[in-house]
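Student: structure of the sequence below:
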Amino acid sequence: MRVFENVGEIIGNTPLVKLNKLSLGLKAEIVAKLEFLNPSGSIKDRTALGLLLSAEEKGLISKGATVIEASSGNTGIALAMLCATRNYSLILIMPEGIREEKKRLLKFLGARLVFTSTMQEAREKAKEISKQIPNSFFSAQFENSANSQIHKSTTAQEIWRDTEGKVDIIVAGVGTGGTISGLAQGLKEKKKEIKIVAVEPATFPHKIEGIGAGFTPPLLQKELVDEIVKVEEKDAFLMMRRLAQEEGILAGVSSGAIVWASVEVGKVEKGKLIVAILPDGAQRYLSI
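Tutor: Below you'll find the model as predicted:
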């Protein structure tokens, strides 16, 4: 029987899908990697799995432990899913402006929530709480190299395999810096001329959840990033809707920003294959 032991085993191997209508008239071809098809609905399933596996392998987390993390939502949701399968408790510290859909889902999964004003404050609060609670593990997604390593060993390898090495450009958002740094490490080892394009909000504060934390994340390897594209909120929201209505792809607002940036890159990069990383789904943003 082809039966998986738990939901953690079905993380990854997400598909690449052509953006047919949105690529019309461009010099390049755009394909989207649908990371929202991971079991909890986002690319952060990979991150959460990497953080927990690394901690377990190093003996940093023990049975019945409390996991503590600062998250804008998706890493928290992924951790809550995986903690449920491993019998860990979870405390999440997050900015209070996070969308209600994410808060409800986290509570439904059994996470305890603590709110702060900003993501930087959430990081500091998470460190503080982890020192106060016995048998706790601060997973530290913004600093923990296991975050970028999981993308180097899985996401990057999948893209290389599925494009048969023909990928030319990666377009990805910058939140913790783990995804884009891991992708850059894994793919530039195979093809050093691959171009890495980072996507950030044009303003701060902003409403493009999941990217643009308001500080330079320690994991971000800026020397591996070849170009930065800044996206306005209105363009991200519009492209999110266009993805749904023109391509039938139910992706979230950061995906909208990433595809908008991919289209801009595709206007000038003749004959190139662009892979856009779509982090999460539209269902978490329907209150927009």
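
Student: C-alpha only now, for contacts and for neighbours.
Tutor: OK.

Student: ranges for the helices of the stretch 151-288 of the chain?
Tutor: Shown for the stretch 151-288 of the chain, the helices assigned by DSSP state H, counting those that start in this stretch span residues 156-162, 178-188, 233-247, 253-266.

Student: put together TSV for these, with distance to Leu90 and mean neighbour count on each row.
Tutor: Putting the helices of the stretch 151-288 of the chain into TSV (distance: least, CA to CA, whole Å; neighbours: other CA atoms under 10 Å) gives the following:
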stretch	distance to Leu90	mean neighbour count
helix 156-162	29	17
helix 178-188	21	26
helix 233-247	31	18
helix 253-266	25	27
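
Student: let me have the ones you listed in JSON lines, extended by distance to Leu51.
Tutor: Conversion of those to JSON lines gives the following (distance: least, CA to CA, whole Å):
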{"stretch": "helix 156-162", "distance to Leu51": "17"}
{"stretch": "helix 178-188", "distance to Leu51": "11"}
{"stretch": "helix 233-247", "distance to Leu51": "29"}
{"stretch": "helix 253-266", "distance to Leu51": "22"}
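
Student: these: which one's closest to Glu29?
Tutor: helix 253-266 (7.1 Å; CA to CA).

Student: and that closest one, what does it pack onto?
Tutor: For helix 253-266, the elements it packs on are strand 29-34, strand 169-173, strand 195-201, strand 227-231, helix 233-247, strand 273-278, judged by 3 or more CA pairs under 8 Å, 6 or more residues apart in numbering; DSSP states H and E.

Student: mind checking which of the helices of the stretch 151-288 of the chain is nearest Lys44?
Tutor: Lys44 lies closest, by CA to CA, to one member of those: helix 178-188, at 9.0 Å.

Student: and this one, please, so the two structures can be compared:
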Amino acid sequence: MLRSVFSRNFSTRIATRPSDLVGNTPLLALSSSLVPDALKGKIIVKMESMGPCSSVKDRLGLSMINAAELDGTLKPGMTLVEPTSGNTGIALAFIARERGYKLILTMPETMSVERRMMLLALGAEVVLTPKETAVSGAVAKAEEIMEELGETGCMLQQFKNPANPKVHRETTGPEIWADSGENVDVFVSGVGTGGTLTGTSQFFKGYENTPGVKPDMHVVAVEPQEQMLLTDAMGGEKIGEQGPHKIQGMGAGIIPEVIDLSLVDEVVAIHSDKAMEVASRMWLEEGLPVGVR
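Tutor: The predicted structure is shown next:
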């Protein structure tokens, strides 16, 4: 019996390196009380947490490093430098480790201890910047380090790198469309760099001379209520006091160059406390470990 089983010609699906596992994450329909009774459709989430380092930034890290290697910006022996709020840094760290690059990350001191520990475990050097300067302070520090490194340094610049939206245009969008049976009416995305929102929306609505698969897709951008830059840019009214927030990875305090607001139909601002409350409910009601606790 055992002999007959092991003599079969099975096709193998074995990755040879961690970056081979980036992408093709599944969709999950929420079933809890988080879904309003009046909603006639379904709320479906894309489980980017099932990637190698548990976030959508795995795609971004891989895309930027691949593009830099391809155009010669990044060569063996060079040092990668990047400002990050955490997840992009984690993605870059595992790919840099895989490919033998040294990595220096600058990040605001307000970012979670867990993220710092994970980055250090992956061999990255972490330089913390004052919380008062937010992401702009991390960017300034990264630029300072680049000046010191000279030609041996490479900064990928996630907030302006075209490889950022490109990877979502070519992978995230098509995956959602195929796995949903080409049946999605509203696309909702939180905004950090704006790459996920922009690239995926370009796939749906169209990009340059390529028509979209669903031009009338309703695109919703989500930002912290305490930092309503997108709302302001779209002509909306700010709500409450503006300043620091607790939603790590979103609301960087700038409007990134890669974001295309012409694709956005609606901006929704969520207060940090509400976001954390819903994240807790996702743990308890859906069994999904989302957000930072």
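
Student: before we move on, the earlier item: save the helices and strands packed on helix 253-266 of structure 1 as TSV, and put in distance to Ala80 of structure 1 too.
Tutor: Listed next are those as TSV, based on distance: least, CA to CA, whole Å:
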stretch	distance to Ala80 of structure 1
strand 29-34	21
strand 169-173	23
strand 195-201	27
strand 227-231	30
helix 233-247	26
strand 273-278	21
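
Student: tell me which of those lies nearest to Thr66 of structure 1.
Tutor: Proximity to Thr66 of structure 1, assessed across those by CA to CA, is greatest for strand 169-173 (29.2 Å).

Student: residue in structure 1 matching Pro215 of structure 2?
Tutor: With TM-score structural alignment as the criterion, the equivalent of Pro215 of structure 2 in structure 1 is Lys192.

Student: what of Gly77 of structure 2?
Tutor: When structure 1 is aligned by TM-score structural alignment, Gly77 of structure 2 is paired with Gly64.

Student: was I right about its match contacting Ala84?
Tutor: No: Gly64 of structure 1 lies out of contact with Ala84 (CA atoms under 8 Å); the separation is 10.8 Å.

Student: quick one: the match of Gly77 of structure 2 from Leu106 of structure 1, how far?
Tutor: According to CA to CA, to the nearest Å, Gly64 of structure 1 and Leu106 of structure 1 sit 19 Å apart.

Student: the more surrounded of those two?
Tutor: Neighbour comparison, Gly64 of structure 1 and Leu106: the larger count goes to Leu106, with 23 against 13 (by other CA atoms under 10 Å).

Student: need the distance between the two termini of stretch 96-116 of structure 2.
Tutor: The separation between the terminal residues of stretch 96-116 of structure 2, taken as CA to CA, is 16 Å.

Student: with stretch 162-180 of structure 1 instead?
Tutor: Start to finish, the residues bounding stretch 162-180 of structure 1 are 18 Å apart (CA to CA).

Student: show where that stretch falls in structure 2, residue numbers please.
Tutor: Using TM-score structural alignment, stretch 162-180 of structure 1 lines up with residues 179-197 of structure 2.

Student: mind listing what's buried along that stretch?
Tutor: For stretch 179-197 of structure 2, the neighbour count (16 or more other CA atoms under 10 Å) marks 184, 187-197 as buried.

Student: mind putting these into a markdown table with distance to Val220 of structure 2?
Tutor: Converted to a markdown table, those look like this (distance: CA to CA, whole Å):
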| residue | distance to Val220 of structure 2 |
| --- | --- |
| Val184 | 13 |
| Phe187 | 6 |
| Val188 | 5 |
| Ser189 | 6 |
| Gly190 | 8 |
| Val191 | 10 |
| Gly192 | 14 |
| Thr193 | 15 |
| Gly194 | 12 |
| Gly195 | 14 |
| Thr196 | 12 |
| Leu197 | 8 |
